[in-house]
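In: only the shape, not the letters, is given here:
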């Protein structure tokens, strides 16, 4: 049992979203009380009180939670059905299983492994998969299995089939830590779990190879990174987190790339943590992210 699972023993997280209407907050808080739960935190957002959408995240403590979960779930379903709400309930003491896909670049990969070892990410990491072998020793030094799945040429069918064989049924979500391969729509349908990506914020202004060189030639004053969920539309999925850093004329393309790598690591780590803590609600091509950040 990890430190995270110990501190969140008997804690549940309830996510609710659907059409906004009177009585929702009272209904949710009453059902928690009815089931002998004590609310630890509650965040909510309404896009419009008249005809808008309602989103809520409630964390509550309930002694002997595991034994009572079926009864609580039945009560939630009965309570929220008349409101037409969607919901999910998770035991916060159970860390999500996160697989990482990587390529040659190691900065995002190692950041996630380091934060995981420090107990900052409430996840387990059953495996790292890469289409290169240069990070194998680093990954194994963290005690995490490493799998090499080559992916060359335009046809990725065989590589994706092997990755799916490793992942299906073994993970709750997947992180692309600068995995420099395009993920097919068929892969996303088959894996059927969320996939989180990180990329530099220059897209689409500096698309393709050597984006930092192109940005340097253009004389940019800001660089940044974006973490988002992967969809069939390349780099257009719902955004989880973004950040920027200032640069100036004296910096080389290599300087920009180094500073960009720092921002990428931070942005991806925050996105992973918030997803793992059930702080992100997907709504169409948008996200509602309940954090203490503005």
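Out: Looks like it arrived, so ask away. All figures in this text were calculated on a predicted structure; none of them were measured in a lab. Residues are numbered from 1 along each chain as shown.
In: from here on, just use CA atoms for contacts and neighbour counts.
Out: Fine.
In: is it true that residue 35 touches residue 72?
Out: Yes - using Cα atoms under 8 Å, residue 35 is in contact with residue 72, at 6.6 Å.
In: and those two? which has more neighbours close in?
Out: More crowded of residue 35 and residue 72, by other Cα atoms under 10 Å: residue 72, with 19 against 15.
In: distance of residue 202 from residue 151?
Out: Noted for residue 202: a distance of 26 Å to residue 151, by Cα to Cα, to the nearest Å.
In: now swap in residue 179 and tell me
Out: With distances taken as Cα to Cα, residue 179 is found 11 Å from residue 151.
In: of these two, who's got more company?
Out: Between residue 179 and residue 151, counting by other Cα under 10 Å, residue 179 is the more crowded of the two (23 against 17).
In: show the end-to-end separation of stretch 245-255, please.
Out: This stretch, stretch 245-255, spans 12 Å end to end (Cα to Cα).
In: contacts for it?
Out: By Cα atoms under 8 Å, 6 or more residues apart in numbering, the surrounding residues in contact with stretch 245-255 are 212-213, 215-216, 219-224, 256, 259-260, 263.
In: if we use 7 Å, what do you get?
Out: The set of residues external to stretch 245-255 that reach it, using Cα atoms under 7 Å, 6 or more residues apart in numbering, is 212, 213, 216, 219, 221, 222, 223, 224.
In: which among these count as buried?
Out: 212, 213, 216, 223, 224 (16 or more other Cα atoms under 10 Å).
In: okay, pairing it with this:
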């Protein structure tokens, strides 16, 4: 069965990105290229991957209006082509920022970093809300730039109600991506299912070796030589969703637990920012328990 997600309208100009996946067969690239040519579009970037293990084909195409551009035919004709090949596909207008909700707990380093990258134009996002399970006073000194702040505390007995409120905000704001910017709460299976494919988490890469409290202290006690971070799509499997981005940094015997924490936070910031950028630029495509990431 094919599925389509269309962001923006076909009537305006500017660059667009088409992503697709389907069972591999001859003629897919030719069909897409010819169809875009017929519609008066000029392909400026194209990436593809044939997954021989699953037999699936993945493609990302950036195109812009050219001579004879027929915007009113774009969605209907791509839809028809997708039905023919059994494609799952999306089209996004590149100039339109992705509507994002940022969720945070006590540690705000990832939140602050994402807000900065948004302010300077590095990330094409539109933050429509910040959700925290701590009051605003915890984030004294953080400039929320007028973004609505929602204090939604959560306990074991209130988790279902709190998640209902979160999903209401997602729906009301037209949120396309939820970012767990060091949100130190486990989402319920129901919540993870409803946000499937549009929720990104960040965590240190010590799992599953060092679980629980004080993981950097545990790592220091074991004398680890590399620390890192992982950004992934959220699923019902805790911290085991499809990986989008990872990074590591070498450390030495001279580093204290505090050094590890400082360096770890820096890795978390940059890994999460890259993962969010890959998502907004339509570079990350789900492939079962893995992702296809078309790097620039």
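Out: Received the coordinates, thanks. Keep in mind the model is a prediction, meaning the values are calculated, not measured.
In: let me see the TM-score of these two.
Out: Scored against TM-score structural alignment, normalised by the length of structure 1, the superposed chains reach a TM-score of 0.90; 282 aligned residues with a Cα RMSD of 2.1 Å.
In: re the thing from before, between the contacts of stretch 245-255 of structure 1, which is nearest residue 12 of structure 1?
Out: Among the contacts of stretch 245-255 of structure 1, residue 224 lies closest to residue 12 of structure 1 (Cα to Cα), at 34.5 Å.
In: what secondary structure does the closest one sit in?
Out: strand (DSSP: H, G, I helix; E, B strand; the rest coil).
In: quick check: the nearest residue to it once chain neighbours are set aside vs residue 227 of structure 1, distance?
Out: Closest residue to residue 224 of structure 1 apart from its sequence neighbours, by Cα to Cα, 6 or more residues apart in numbering: residue 244 at 3.9 Å. Residue 244 of structure 1 sits 12 Å away from residue 227 of structure 1, taking Cα to Cα as the criterion.
In: so between the two, which is more surrounded?
Out: residue 227 (28 against 17).
In: so which helix or strand takes in whichever residue in structure 2 pairs up with the more buried one?
Out: Taking TM-score structural alignment, residue 227 of structure 1 has residue 231 as its aligned residue in structure 2. Using DSSP states H and E, residue 231 of structure 2 sits within strand 226-233.
In: give me the mean deviation of whichever helix or strand comes after that strand from structure 1.
Out: As assigned by DSSP H and E, the chain's next helix or strand after strand 226-233 of structure 2 is strand 243-250. Following superposition, strand 243-250 of structure 2 is found to deviate from structure 1 by 0.2 Å on average (mean Cα distance after the TM-score superposition for structure 1).
In: quick one: strand 243-250 of structure 2 to strand 226-233, angle?
Out: Counting by axes from the mean of the first three to the mean of the last three Cα atoms, to 10 degrees, strand 243-250 of structure 2 points 170 degrees away from the direction of strand 226-233.
In: ok, residue 130 of structure 2 to residue 202 of structure 2 distance?
Out: Per Cα to Cα, residue 130 of structure 2 is found 16 Å from residue 202 of structure 2.
In: what about the residue of structure 2 most remote from its centre, distance to residue 226 of structure 2?
Out: Ranked by distance from the centre of structure 2 (Cα atoms, centre = their mean), the top residue is residue 254, with 35.3 Å. Distance, residue 254 of structure 2 to residue 226 of structure 2, using Cα to Cα: 13 Å.
In: circling back: can you redo the contacts of stretch 245-255 of structure 1 as TSV with distance to residue 64 of structure 1?
Out: Shown next, in TSV, are the contacts of stretch 245-255 of structure 1 (distance: Cα to Cα, whole Å):
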residue	distance to residue 64 of structure 1
212	53
213	56
216	57
219	59
221	54
222	50
223	48
224	44
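In: of residue 130 and residue 202 of structure 2, who's got more company?
Out: Neighbours per residue (other Cα under 10 Å) separate residue 130 of structure 2 from residue 202, with residue 202 holding more: 29 against 19.
In: residue in structure 1 matching the residue farthest from the centre of structure 2?
Out: Taking TM-score structural alignment, the alignment pairs residue 254 of structure 2 with residue 250 from structure 1.
In: so that match, which of the three states?
Out: Assignment for residue 250 of structure 1 (three-state DSSP): coil.
In: next: residue 254 of structure 1.
Out: Assignment for residue 254 of structure 1 (three-state DSSP): helix.
In: distance of it from residue 113 of structure 1?
Out: For residue 254 of structure 1, the distance to residue 113 of structure 1 - Cα to Cα - is 25 Å.
In: swap in residue 139 of structure 1?
Out: 8 Å.
In: count of neighbours near residue 61 of structure 2?
Out: Neighbourhood size, residue 61 of structure 2 [other Cα under 10 Å]: 20.
In: grab the nearest non-local neighbour of it.
Out: Leaving aside its sequence neighbours, residue 61 of structure 2 sits nearest to residue 46 (Cα to Cα, 6+ apart; 4.4 Å).
In: quick one: contacts for residue 227 of structure 2?
Out: Residue 227 of structure 2 sits next to 205, 248, 249, 250, 264 when contact means Cα under 7 Å, 6+ apart.
In: structure 1: which residue goes with the last one?
Out: Residue 264 of structure 2 is assigned residue 260 in structure 1 as its aligned equivalent, the criterion being TM-score structural alignment.
In: I figured its match hits residue 215, correct?
Out: No - at 11.3 Å, residue 260 of structure 1 does not count as touching residue 215 under the criterion of Cα atoms under 7 Å.
In: which of the two has more neighbours?
Out: residue 260 (23 against 19).
In: which SS state does that one fall under?
Out: Put simply, residue 260 of structure 1 is helix when judged by three-state DSSP.
In: next: residue 172 of structure 2.
Out: Secondary structure assignment for residue 172 of structure 2 (three-state DSSP): helix.
In: what's around it, how many residues?
Out: The number of residues near residue 172 of structure 2, taken as other Cα under 10 Å, comes to 9.
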